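[1] here is a sequence with its predicted model. Questions after.
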Amino acid sequence: MRLVLAACLVAMPAALQAQAPMTGDEFDAYTQGRTLTFSSGGVPYGIEQYLPNREVIWAFVGQECRRGKWFDNGGQICFTYEKDGALQCWIFRETEEGLSAQFQDGTGAGTELVEVEQSSEPLSCPGPDVGV
């Protein structure tokens, strides 16, 4: 019994570490060169393409693309987008299913997103920014 308990205690830090918030370097390594699709509560939410130099292109489902940048802010990954400028910070965690993200709105009840698809193809941006 003690051997089983000891084995569980040794394995626990690895399991907890998998749920630890991603650092900026970890997030960059996971996302750069990829286009990720996210859902919220099982409903499609948006798609983001991750470019070099921590630049991104984001589109809510059915809406126009917006260019932006992200940066590490002490355990949060924060984004700013052109034409908006509002700071949007998330805590990202890598899970067995992909990324999970919790919006940091100050209430603890922010939007939760999960990665549902990953591609190396660029984000298609119809509309005013055709060819982005």
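    Cool, the structure landed.
[2] from here on, contacts and neighbour counts on C-alpha atoms
    Noted.
[3] residues making contact with stretch 28-37?
    Residues from elsewhere that reach stretch 28-37 (CA atoms under 8 Å, 6 or more residues apart in numbering): 44-52, 54, 115-123.
[4] for stretch 120-132, same thing?
    33-35, 47-49, 57, 64-65.
[5] restricted to buried residues, select those in PyMOL.
    Buried subset of those, written as a PyMOL selection, criterion 16 or more other CA atoms under 10 Å:
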select buried, resi 33+34+35+47+48+49+57+65
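[6] next, check the contacts of stretch 120-132 against the helices and list the overlap.
    Under the assignment DSSP state H, those contribute nothing to helices.
[7] would you turn the contacts of stretch 120-132 into JSON lines with distance to Glu82?
    Output for those, formatted as JSON lines (distance: CA to CA, whole Å):
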{"residue": "Gly33", "distance to Glu82": "20"}
{"residue": "Arg34", "distance to Glu82": "20"}
{"residue": "Thr35", "distance to Glu82": "19"}
{"residue": "Ile47", "distance to Glu82": "16"}
{"residue": "Glu48", "distance to Glu82": "14"}
{"residue": "Gln49", "distance to Glu82": "15"}
{"residue": "Ile57", "distance to Glu82": "10"}
{"residue": "Glu64", "distance to Glu82": "12"}
{"residue": "Cys65", "distance to Glu82": "10"}
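[8] before we go on, here's another structure to hold up against the first:
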Amino acid sequence: MHIRLKSILIVGTGLAMLAGAGFAEVPMSAQAFDDYTRGKTLFYGQNGQAYGAEEYLDNRRVRWSFLDGECKEGAWYEEAGQICFVYEDNPDPQCWTFRMTPGGLSARFEDLPDATELYEAQDIGEEMLCLGPRIGV
């Protein structure tokens, strides 16, 4: 992991704790989420560790990676105040509640809200590394 990303993850952890102290009570609307994310590649952290990155494209399309070189194409939509994602390898929606915090986005996975909460680590203005399909034996 790059030293810069690691230090931002540590700062992001502190900001995520501030968010839990009442800074981010209102979930983002679909329009606010789209306005904030469209055209960006955001890196997410969890518990001080890199978790993954998502590229937000036009027409609510996304590309997700767990930072392993494999990327999954998908799309998002709003349902009942949550932002739901479906990906090419999993048509079951994964719904999140996003909130704006002093350090960026905070996301709570609504299917397991106690298990998964992510925070925006950084928008570094770079593309994610997607290696393409594996070919051969």
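    Okay, I see it. Treat the numbers as computed from the prediction; the structure is a model and nothing was measured.
[9] please state their TM-score.
    Overlay of the two chains. TM-score (TM-score structural alignment, normalised by the length of the first structure): 0.79; 114 aligned residues with a CA RMSD of 2.0 Å.
[10] what's the most distant pair in the contacts of stretch 120-132 of the first structure?
    Largest separation among the contacts of stretch 120-132 of the first structure by CA to CA: Gly33 and Glu64, giving 20.4 Å.
[11] how about the helices in the second structure?
    Counting by DSSP H, the second structure has helices at residues 3-18, 30-37.
[12] highest mean neighbour count out of the ones you listed?
    helix 3-18 (a mean of 17; mean count of other CA atoms under 10 Å).
[13] which secondary structure elements does it sit against?
    If contacts are counted by 3 or more CA pairs under 8 Å, 6 or more residues apart in numbering; DSSP states H and E, helix 3-18 of the second structure sits against strand 41-46, strand 49-56, strand 117-122.
[14] okay, now Gln63 of the first structure: neighbour count?
    Per other CA atoms under 10 Å, the neighbour tally for Gln63 of the first structure reads 12.
[15] ok, Leu5 of the first structure next?
    10.
[16] helix, strand, or coil at it?
    With DSSP: H, G, I helix; E, B strand; the rest coil as the basis, Leu5 of the first structure sits in helix.
[17] roughly how far does the residue nearest to Glu110 of the second structure when sequence neighbours are not counted sit from Gly74 of the second structure?
    Nearest non-adjacent residue to Glu110 of the second structure, counting by CA to CA, 6 or more residues apart in numbering: Trp96, 5.3 Å away. Separation of Trp96 of the second structure from Gly74 of the second structure (CA to CA, to the nearest Å) stands at 15 Å.
[18] so for these two, which sits in the more crowded spot?
    Shown here are Trp96 of the second structure and Gly74; by other CA under 10 Å, Trp96 has more neighbours (25 against 19).
[19] this completes my enquiry, with thanks.
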